[in-house]
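> Fold the following for me, if possible:
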Amino acid sequence: MPTTALLELCDFLKARGSTLALDEALSCALRQWMAVQSSEADADRGYQWKRLFLPSGSRLRMQYAGQWFYAEVEGDELFFEGQSVSPRGMTQMIAGDGRNAWRDLWIRLPEEKNWNRASLLRRDLLKREQPRPVSPLEAVSAAARSMSEALTASKVLLDYVNRQSERLTERRVSKHRRKDDTLSDDCRFD
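The predicted structure is shown next:
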């Protein structure tokens, strides 16, 4: 290690009033640097739960019968009690069927200090997703389709009303008509 860096570290420790020895401070700094480097390597890895992405290092927990159960995302998988599971699988292993993983699970992301309910994280994610803006061409096309459908529906409705309003003179077939009903027909022929 360069002498100037060691002197800077000694001055820093002295200015802060630290009780750490120089070798302890160096080992702490190296461990922290290695942790940051490994977390950056895992930054793209994580578990995709529907639309919610849980980066590697995220922790999940669930309370059941007065006891907390924990799982962790390692790489691209969620591990609970040494098994790779889904969030629903975790809730089933803990409490059986009939549980809602979004409601029952709490999540702590790697950089966060607090636990958040999974349903609230999902709600916030959906709020942040903005609908795709509609182009003018798409808007006009959608309006034209709606107008066409409305005109077609109104034409069908008018045809139905016209058919119902037509006066039907006789519905009975002639062989089933009574004799006195046919008298007026005979008079028309004369």
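> only C-alpha atoms for contact and neighbour calcs from this point on.
Fine.
> Now for this structure: which helix has the highest residue count?
With secondary structure taken from DSSP state H, the chain has its longest helix at helix 136-165.
> Okay, buried residues for it please.
Within helix 136-165, no residue counts as buried by 16 or more other C-alpha atoms under 10 Å.
> One more, so I can put them side by side:
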Amino acid sequence: MLHVNRTIYMPTDLLQAFSKHTGLSWSSIEIEGAVCDAMAEAMKPRSEQAPAPQAAMVGGYQWKQLFLPVGTMLRASFGRDPYYAVVDGNEIKYGEFSLSPSAFANLQGSGNRNAWKAVWLRFPGFRDWVRADECRAMRQAATARMFEPSEPFEPSDPDPQPAHNAGDYQREYTENKPSGSDAVPLSNFSGPGTHGA
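The predicted model follows:
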């Protein structure tokens, strides 16, 4: 395999994250093979279209920051008498009526109840009821975590084992580590698959 002696710069945090992801030391020669494998995988042709979601999965109700999938049950009560609604398609259905969460929370009583505090939710596949404002707080916390800076990487094992199966390029680097004499200076490189003068 022809190797080009070319320095490619990348941000330190990206290299450290890639090192952590692969389980390879960022300063080892083997990580070069893992980078090549990742590049080769990224360039593979992808299928034209992702499969369409099943009809049962389509729909749901967007309640501000909180998405309620089809089949989500809503429960509120007044005077210890509970009443229920369900997300059907893109609507909250109470019998034949389509309601907003606020209208559902205020079906009974004085009409000034906060739906986030008065409505309890049970999501499809779950048996427990959770108050709507708790779901909203969990969603906000999860969203905030997505935008927190990642912790700096500190290798705990000086020679960690790869966390994934080695690809063709990584195996090549591991089995036949290129030496300085194997590398081709960039000035002699005419393009992929060709040898320079």
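> Give me the TM-score for these two chains.
The TM-score (TM-score structural alignment, normalised by the length of the first structure) is 0.47; 96 aligned residues with a C-alpha RMSD of 1.9 Å.
> just to revisit the earlier point, tell me which strands and helices the longest helix of the first structure is in contact with?
Counting contacts by 3 or more C-alpha pairs under 8 Å, 6 or more residues apart in numbering; DSSP states H and E, helix 136-165 of the first structure is packed against no other helix or strand.
> now the strands for the first structure?
46-49, 52-55, 59-64, 67-74, 77-80, 83-85, 106-108, 116-117 (DSSP state E).
> Can you add mean neighbour count and distance to Leu125 of the first structure and give the ones you listed back as JSON lines?
Below are these laid out as JSON lines (neighbours: other C-alpha atoms under 10 Å; distance: least, C-alpha to C-alpha, whole Å):
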{"stretch": "strand 46-49", "mean neighbour count": "17", "distance to Leu125 of the first structure": "12"}
{"stretch": "strand 52-55", "mean neighbour count": "19", "distance to Leu125 of the first structure": "7"}
{"stretch": "strand 59-64", "mean neighbour count": "19", "distance to Leu125 of the first structure": "18"}
{"stretch": "strand 67-74", "mean neighbour count": "17", "distance to Leu125 of the first structure": "19"}
{"stretch": "strand 77-80", "mean neighbour count": "22", "distance to Leu125 of the first structure": "20"}
{"stretch": "strand 83-85", "mean neighbour count": "15", "distance to Leu125 of the first structure": "23"}
{"stretch": "strand 106-108", "mean neighbour count": "21", "distance to Leu125 of the first structure": "14"}
{"stretch": "strand 116-117", "mean neighbour count": "17", "distance to Leu125 of the first structure": "13"}
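> gap between Ala150 of the first structure and Ala25 of the first structure?
Distance of Ala150 of the first structure to Ala25 of the first structure, given as C-alpha to C-alpha, to the nearest Å: 76 Å.
> again, but for Gly46 of the first structure
For Gly46 of the first structure, the distance to Ala25 of the first structure - C-alpha to C-alpha - is 32 Å.
> for Cys187 of the first structure, same thing?
123 Å.
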